[in-house]
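S.K.: sequence plus the predicted model coming up.
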Amino acid sequence: MRPVGFDGADGVSKDSVEVAHSFFHQKWNIYKSSTMEWQKDDIEQAIASYAATMPAALYGMLSCGREGFLQTHATFADDLQYATQALEKLL
């Protein structure tokens, strides 16, 4: 299932999808198997920082309007997993 609103012409470049997917995929693979809270915190901070500067159209597509997407500790794991899977489908 593609994120709501994606039609390939939403001002989202293939390059931005590829870069985001590569970064998110790498971080998700580490995050999901990590047992070190400091490592998970570092990943959350890195992803949140990237999300704050990524193309707004891409962030909007992924977040589907959810406030705090990739920024909130309580939902971070689910958000990152969703974003990684959604980006993979856009490749």
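M.R.: On my side now, so go ahead.
S.K.: alpha carbons only for contacts and neighbour counts from here, please
M.R.: Noted.
S.K.: and the longest helix seen in the chain, what does it pack against?
M.R.: As assigned by DSSP state H, the longest helix anywhere in the chain is helix 14-33. If you count contacts as 3 or more Cα pairs under 8 Å, 6 or more residues apart in numbering; DSSP states H and E, helix 14-33 packs onto helix 37-53, helix 76-90.
S.K.: how about those helices, which one is nearest Ser22?
M.R.: Evaluated over the helices and strands packed on helix 14-33, closeness to Ser22 peaks at helix 76-90, with 8.6 Å, by Cα to Cα.
S.K.: and the comparison structure, right after this:
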Amino acid sequence: MTSDLDILKFNLQEKEYPYFDDEDLQLLLDKNNGDIQAASYEGCMKKAVADDSLTLSDIKLSSNREYWLALAKQFKPAPQYITIMKRADGQ
């Protein structure tokens, strides 16, 4: 059986681009009340902020920031609308 932690690892592509340890991933899940989509979004955003560019002499590897931002869009939670208006008929 696949756990929420395994799904989160898959969503964040931790095999190919390791960044978080299992404890950090569990904290992401806990912080987002077990919502894998929201935890995936937050994880992608954290990876996007990290500066992973590299410069060695004349060789420059650019950051993967745009990749993680694009991936984050797939997991972005839908906005929650809260209305404070009441019905005109009082019900």
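M.R.: Yep, it's here. Here the structure is a predicted model, which means the values were calculated and not measured.
S.K.: where does the TM-score land?
M.R.: Here the TM-score for the pair of chains, by TM-score structural alignment, normalised by the length of structure 1, is 0.30; 43 aligned residues with a Cα RMSD of 3.3 Å.
S.K.: most packed of the helices and strands packed on helix 14-33 of structure 1?
M.R.: helix 76-90 (a mean of 18; mean count of other Cα atoms under 10 Å).
S.K.: and Leu8 of structure 2, how many residues sit next to it?
M.R.: 23 (other Cα atoms under 10 Å).
S.K.: what does the longest helix of structure 1 contact?
M.R.: 39-40, 43, 47, 55, 58, 77, 80-81, 83-84, 87-88, 90-91 (Cα atoms under 8 Å, 6 or more residues apart in numbering).
S.K.: list the contacts of Lys31 of structure 2.
M.R.: Contacts of Lys31 of structure 2 by Cα under 8 Å, 6+ apart are Ala39.
S.K.: now do whichever strand or helix holds Trp68 of structure 2: which elements does it pack against?
M.R.: Per DSSP states H and E: Trp68 of structure 2 is located in helix 65-75. Taking 3+ Cα pairs under 8 Å, 6+ apart as contact, the helices and strands that helix 65-75 of structure 2 lies on are helix 36-49.
S.K.: list the buried ones in the helix it packs on?
M.R.: 36-48 (16 or more other Cα atoms under 10 Å).
S.K.: so after that helix, what's the next helix or strand?
M.R.: Taking DSSP H and E, what comes next after helix 36-49 of structure 2 is strand 54-56.
S.K.: after that next one, heading C-terminal, what element do we hit next?
M.R.: strand 59-61.
S.K.: what packs against that next one?
M.R.: By 3+ Cα pairs under 8 Å, 6+ apart, strand 59-61 of structure 2 packs against strand 54-56.
S.K.: any idea how far Ala57 of structure 1 is from Gln26 of structure 1?
M.R.: 22 Å (Cα to Cα, to the nearest Å).
S.K.: neighbour-wise, which of these two wins?
M.R.: Ala57 (15 against 12).
S.K.: gap between that one and Ala51 of structure 1?
M.R.: Ala57 of structure 1 sits 11 Å away from Ala51 of structure 1, taking Cα to Cα as the criterion.
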